[in-house]
Structure formats: C-alpha cells, structure tokens
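K.L.:
Fold the following.
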Amino acid sequence: MSADTLPSRTVDVVVIGGGAAGLNGALMLARSRRSVVVIDGGTPRNAPAEAVHGLLALDGTPPAELYRRGREEVRGYGGTVVTGTVAAATSAQPSPDGDPRFTVTLTDGRELTARRLLVATGARDVLPDVPGLADHWGRSVVHCPYCHGWEVRDQPIGILAVGPASVHQALLFRQLTDDLVYFTRGTELDGDGRARLEALDVRVVEEPVTEVVADTDGAIAGVLLAGGGMVDRRVLAVGTSLQPRLDGLEVLGLPVEELPGAMGRRVVSGMAGTTEVPGVWVAGNVTEPMAQVGASAAAGAMAGAHINAHLVMADAGAAVAARAVVA
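P.N.:
Next comes the predicted model:
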C-alpha cells in the first residue's frame, strides 16, 4: 500500500478502516466524484485466514489480495488510501451554513478535515482464556461454519462452549462432520440442548478443559482435561466475544450496545449505517459483527451511497442559500 499524501483541503469523506466495508464505501463515494480518504491500519479481522469464502466469484481469494485489489480500485477513481492509525477523530467547527466538520489526527501527527466520517474499523475477536487456543486462531480454531466449515469438513471437531449460543454452533458444525464433541466448560446445557446433541450423536464432555495441545507439527492434537485425560481433536470451534474497534474514536460518542447472549458489543446504527452522531456513518463488523465479507462490503456500499446523497442535499441547500444572498 503506497503512502498517499494527505490532502490539505477539507475532503468530503474520511473512511476509517480499509477492509471490505470501508473500501466498498470509498469506492461508491469515489465513483460519485467525492473526495475521499481511507485510513487503513493494515490489520483486518480476517488476516489470519487463508482465504475469503462465501463471496460470489471471489471465493477462495486470500484476504490480503482482496484488499489490494480494492485499494487499487478506489485509487483508480481518484480516492486516496493511506497507511496509518487514527489517534483521534473529533467534531470540529461546522461550516458557516452548519455543515458538519471533523478533524482526524493520525498517530504520526498527520491531520485532515472532513465533512463526513464513515467508521468501518471492524470488530475484535476476544477468545476464551484457554492455554494454547489462540495459537491456532483462524486456522484450526474457527468460529463460523460458513466462513471455514467446508475446509474442516469430516474432521474430528470440538466445540468449546461459551454460553447457550454454543449449542446452535454445535448443530451447525454437526452438519459438516460426524465426529463432534461438545465441551461444556462449565456453561449451562439445558434439557432441550442436551437432547438435540445426543440425538445427533454428539458426545458431551463436562469435565473442565485446561489446555489445547499441539502435535509435533504444530497442529492441534487434542484437548487436555482437568483429570489428565485428552480428547483427540483436529479442529476447535468457539464463539468469541466481539468488541467494536473504536480506539481513538471515543470522543465521537458513538452509541454502543450489548449483543444478546453475552456475545459482545456493537455500535448502534440505523438505515444504511446512520448513527446518532450527525455526520457519522458506520458499516461492517463494527456494527454487524456477524457479517461476512460480502455482507460487510454491501453495507459499505449502502453507507457510501447514503453519505453521497446526504452531501448532495447539503450542497444543493448551500447553493440555494448562496443564490438568495446574491439576489
């Protein structure tokens, strides 16, 4: 990614986050002849994954390659993409006609001003504190059957439960393998959930899990239990706590709410990613943590189009007011 120079003038939109949502939002804006700058820290949520899946015509594309193409497309329409991390994004003095303004400061001291913000910073997956688990994240430790399921089909899979939603996760992964073990890890398993798992020949292990064990090649060998026994597994599926990435954006005051089932948090948004903060939109995993790449890209496109429409109305209003003054 080239270090494009930041413009000194006020730009129409700054997009914070250069993943699927941010880049697709920037693409829509650039194609509408808006001045747009994407600030990308280069740490997408799916960086550990070998490929993107469930994306029509691009299934199997490595994430890095997908984003490289996206950056080229945005630049091809006149957009700017810069490598950097946002230290602070704050509301600035509005224009004389009341149009919002924002100041975005990067950690290296660079600064720019924008009329609108699109926050597409994504979410952070927080794994349960099980020794050895994080070493395999994104490869043999997975969370989504639609993202990774085909690649782990027919393997011995273990579900590390984190709460009631883990039963549903187990049923989804049972579709992919006949060899599934459900580790309760102290979570409650009600009668209905237990009956469903047992009916599908899913073994339930209630002994505490103490460690994920690797073999000599570094792959998962199994799960060590508190009593010293080990259950052989090659893949583990686990629900993560999803936390919106809002470092440096706290002053904006974006509303955040808890997800059901203790699954984490998300930024609250309305139609096309609108928020309660005037001039700020959100898209992708920062507001829809379960969205895959395709859904995040679509949300970015919707937000970009909505921002452009909002700017069109603001520009038209300003033009009417200017003509009235001249008259």
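K.L.:
Please count neighbours and contacts with C-alpha atoms only from this point.
P.N.:
Fine.
K.L.:
Show me the helices in the stretch 1-150 of the chain, by range?
P.N.:
Assigned by DSSP state H, counting those that start in this stretch, the stretch 1-150 of the chain shows helices spanning 20-31, 63-76, 145-148.
K.L.:
Please point out which parts of the longest one sit buried.
P.N.:
Meaning helix 63-76. Going by neighbour count (16 or more other Cα atoms under 10 Å), the buried part of helix 63-76 is 63-64, 66-67, 70-75.
K.L.:
Let's have those residues in a markdown table, adding distance to Ala219.
P.N.:
Below are the buried residues of helix 63-76 laid out as a markdown table (distance: Cα to Cα, whole Å):
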| residue | distance to Ala219 |
| --- | --- |
| Pro63 | 22 |
| Ala64 | 23 |
| Leu66 | 27 |
| Tyr67 | 28 |
| Gly70 | 33 |
| Arg71 | 34 |
| Glu72 | 36 |
| Glu73 | 37 |
| Val74 | 38 |
| Arg75 | 40 |
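K.L.:
Which one of the helices of the stretch 1-150 of the chain lies nearest to Leu252?
P.N.:
Across the helices of the stretch 1-150 of the chain, Leu252 has its closest neighbour in helix 20-31 (18.1 Å, Cα to Cα).
K.L.:
Please compute how far the closest one lies from its chain's middle.
P.N.:
Relative to the centre of its chain, helix 20-31 is centred 16 Å away, using Cα atoms, centre = their mean, to the nearest Å.
K.L.:
same thing with stretch 70-84?
P.N.:
Mean-position distance between stretch 70-84 and its chain equals 20 Å (Cα atoms, centre = their mean).
K.L.:
Second input sequence below; structure requested for side-by-side comparison:
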Amino acid sequence: MSEREMARVDGTTWDVVVIGGGTAGLSAALNLARVRRSVLVIDAGEPRNAPAEEVGVHGLLGREGISPLELLRLGREEVASYGGRVVAGRVSRIERRDDGFGVITQDAREVREVRARRLLVATGLVDELPDVPGLSERWGRDVHHCVYCHGWEVRDTKIGVLGSFHQALMFRQMSDDVTLFPNGGPELTDQQWEQLAGLGVAVVDGPVTGLRIDDRDRLAGVLLGSGAVVPVHHLVVAPYFAARAGFLDGLDLPLRDHPRGVGKQLAVDAGGFTGVAGIWAAGNVSDLLAGVPAAAAAGVGAAAAINMDLLTADAERAAALRTPPQHTPPSAASDPFDAFAPAMEAEVSRRILGTRVHGLDSPTAEL
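P.N.:
From the prediction side, this is the model:
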C-alpha cells in the first residue's frame, strides 16, 4: 500500500474493512456503502481469474463475456461512487483491539495499521495445478477446469481431461472428441469404464510429461512418457484449491476440508458468519467452487448480515447512553446535607410547610 494511500485511511476506525477486492469483496463493499457504512477495501491486486482475460467471465447475467479485469474496474468505481474506499495493499495479519480489529499491512518499507469494527474476508483462493511441465503457462488460455466457465468456448474441439472421471463426463457434453488421461489418478471402477465406453470417451494410460505447443502458440497435444503425442486443443485439469487465509493465524478460524475433497476453505453459515465474533467471509475463501455470480451473491448476503450486526450494536449502545442514573434514597446513617436527592427534598418540604402544600391550607393533609 502506498504511503499516500495509507495516509488517507490510517487512524480511522472503519465500520467494515473488506480484505480482498474481487467479486465478493466489491459486491459486499458496494452494498455496505449504499447503507452509509464506512467501508474500506484492501486489495493485493492478484485476481484469480486474471489469466482468463481473453476468455472472459461467463454466466453473469447482463455482463456475459466481460473481461474479468474490466469487471473489477467497474466494481471499484461503483464502490467509490457511494463513498467506499478501495486501496492497494497486502494484509499480513489481524489483531484484536478493544474497539474491534487492527488490520496490519506490510510492504518492503513499512508496516501500517487500520482499525475496523467488523471484518469481511474475501481473499479467494489459489489454484494449485498438477505437476506437469508447461501447464501453468497455459492456465486460463487453453488449460481449464470448469465446464460452466469455459465449456461453451471449447465446444466441438479435441478436449483432453487430466485425471478426472467426473470432468470427462461433463466435458463430453461439449464435444464428441474427449480423451481421459488417468495420469496415476484413482483407479476407474468397472462401472466407470462402461460409462466412458458408452459415451465414446477414449482413455489413454501412461504418465503425462508435458504439452505440445504449435507455432501459433496454441495447445496441440499432450506428451506422454512413452514419447507419444495425443492431439488435443484444450486440456481440462482438476486443481487443488487452497484458500488464501494465512494472515488469519491466531484468530481461531480453522480451515476445513471441502465436502468434495477439492481443497480447504473457511467454514461459514448462510450469511457468511465464521462463528468468531466480528468476522465474516465470502467468495472462494469460504466456497471453493463458487463462480463469479455465486461469489457476488455471497458478498451481498454477508454485507446484509454485517450491517444488521452493526445496527444491533449501535442501538444497544444508544439505549445504554439514554439510561438515567439511579438515585438511592439517603439512609439514616448518610450525611443529611448530601446532595438534593428527591427523598431529602420531600422530607424538608414536609417539615417546613406542613399542611400548606404549594401555598394551600389543607386540613386533610397528614403531618
């Protein structure tokens, strides 16, 4: 985070600090800013879908095919239009404070801290790809993992699938020419072999050792340990999804295995609450398989939950400030001149005025 940017936000206690400026984080910040919450987004500038710049974002109603970086640019502008702040920075750790949290950022030169009443973690995940030479360089171009994100774009081409029976089934919807490379993965059951054969999916055994790229910088084939090359135009892989949550150490936010065994994620309820007071999470850090539309929806839901939590806290604080002080009647042992408590004033009036209450002679009044 630049010194100039930090100078504008340091020393302020924000209603909400959002860590991560992707789809989930920006969606939450937008909705919080619209209900007049002070909200700061700290973003490290490493969007997961940046490699898919040429492919685009899909399945997002009204923005079909938009560049992922353009989508985030528009989101930052929308947050700013309602008074929210988005700054560049990398959060290194979170610490509890009496009034909430200290969010510590660190760069090569210095450490800075901003204060927050509530936190939203929206840092996403890292795709850990299979160990095949050249695979990471093609990621997001002609190496994919999601049929809903990129299936239409690779339809009717030669598609290879690396190690995943289920992905072979899904991408068979998109092309008649699908080849599964088990590559040392789980053994196929007899039933799975029958299903693949019935669908016309080829299976090629042997270790995958690399990719063949043509002179137009396009994927042309999969290289096997035997030296053979199997022609493919697109390759589908199954990454291990690792939530970006290392900076949360010490806050009792354990990572849990995803039910499908594809990685680890933060556990949250339907509103994104982590179970730890003051901390919510949304997007891929708490839902590894969420696409852009689902991540945006999770951000909106978390924003509503956070705002309600703040509303409740603010209302309780306001009520406490309005509670009048309790006066204790003086005891026999107390100083008779101790303040002008109501009981003392009433006793003095009775003794002096007697029946002449408020200047009226009242023969029925008790002495």
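K.L.:
Looking at the buried residues of helix 63-76 of the first structure, which two lie furthest apart in space?
P.N.:
Pro63 and Arg75 (18.5 Å).
K.L.:
on that earlier part again, using a markdown table, lay out the helices of the stretch 1-150 of the first structure together with distance to Val37 of the first structure.
P.N.:
Formatted as a markdown table, those follow (distance: least, Cα to Cα, whole Å):
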| stretch | distance to Val37 of the first structure |
| --- | --- |
| helix 20-31 | 8 |
| helix 63-76 | 9 |
| helix 145-148 | 30 |
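K.L.:
Trace Trp14 of the second structure over to the first structure, please.
P.N.:
Aligning on TM-score structural alignment places Trp14 of the second structure opposite Val11 in the first structure.
K.L.:
Asp205 of the second structure corresponds to which position in the first structure?
P.N.:
Using TM-score structural alignment as the criterion, Asp205 of the second structure maps onto Glu206 of the first structure.
K.L.:
now Phe181 of the second structure
P.N.:
By TM-score structural alignment, Phe181 of the second structure lines up with Phe183.
K.L.:
quick one on the thing from earlier: identify the residues contacting the match of Asp205 of the second structure.
P.N.:
183-186 (Cα atoms under 8 Å, 6 or more residues apart in numbering).
K.L.:
Which of those are still contacts in the second structure?
P.N.:
Retained in the second structure: 183-185, out of the contacts of Glu206 of the first structure (criterion both residues aligned by TM-score structural alignment, their matches' Cα atoms under 8 Å).
K.L.:
rewinding a little: pick the one among the buried residues of helix 63-76 of the first structure closest to Asp179 of the first structure.
P.N.:
Within the buried residues of helix 63-76 of the first structure, the smallest distance to Asp179 of the first structure is 29.6 Å, found for Pro63 (Cα to Cα).
K.L.:
which residues touch the residue most central in space within the second structure?
P.N.:
Nearest residue to the geometric centre of the second structure (Cα atoms, centre = their mean): Ala122, 2.4 Å. Applying Cα under 8 Å, 6+ apart, we find Ala122 of the second structure in contact with 18-22, 24-25, 281-285.
K.L.:
out of those, who's nearest Gly160 of the second structure?
P.N.:
Proximity of the contacts of Ala122 of the second structure to Gly160 of the second structure (Cα to Cα) peaks at Asn284, which lies at 25.9 Å.
K.L.:
any idea how far Ala243 of the second structure is from that closest one?
P.N.:
7 Å (Cα to Cα, to the nearest Å).
K.L.:
Then Ala304 of the second structure?
P.N.:
23 Å.
K.L.:
These two: which has the busier surroundings?
P.N.:
Neighbours were counted for Ala304 of the second structure and for Ala243 using other Cα atoms under 10 Å; Ala243 has more, 22 against 17.
K.L.:
who's in contact with the more buried one?
P.N.:
123-126, 263-266, 284-286, 288.
K.L.:
ok, which stretches of the stretch 1-150 of the first structure are strands?
P.N.:
According to DSSP state E, counting those that start in this stretch, the stretch 1-150 of the first structure carries its strands in the segments 11-16, 36-40, 80-83, 86-92, 101-106, 111-119, 123-126, 141-142.
K.L.:
The counterpart of Leu172 of the first structure in the second structure: neighbouring residues, count only.
P.N.:
Correspondence of Leu172 of the first structure to the second structure, assessed by TM-score structural alignment: Met170. By other Cα under 10 Å, 14 other residues sit near Met170 of the second structure.
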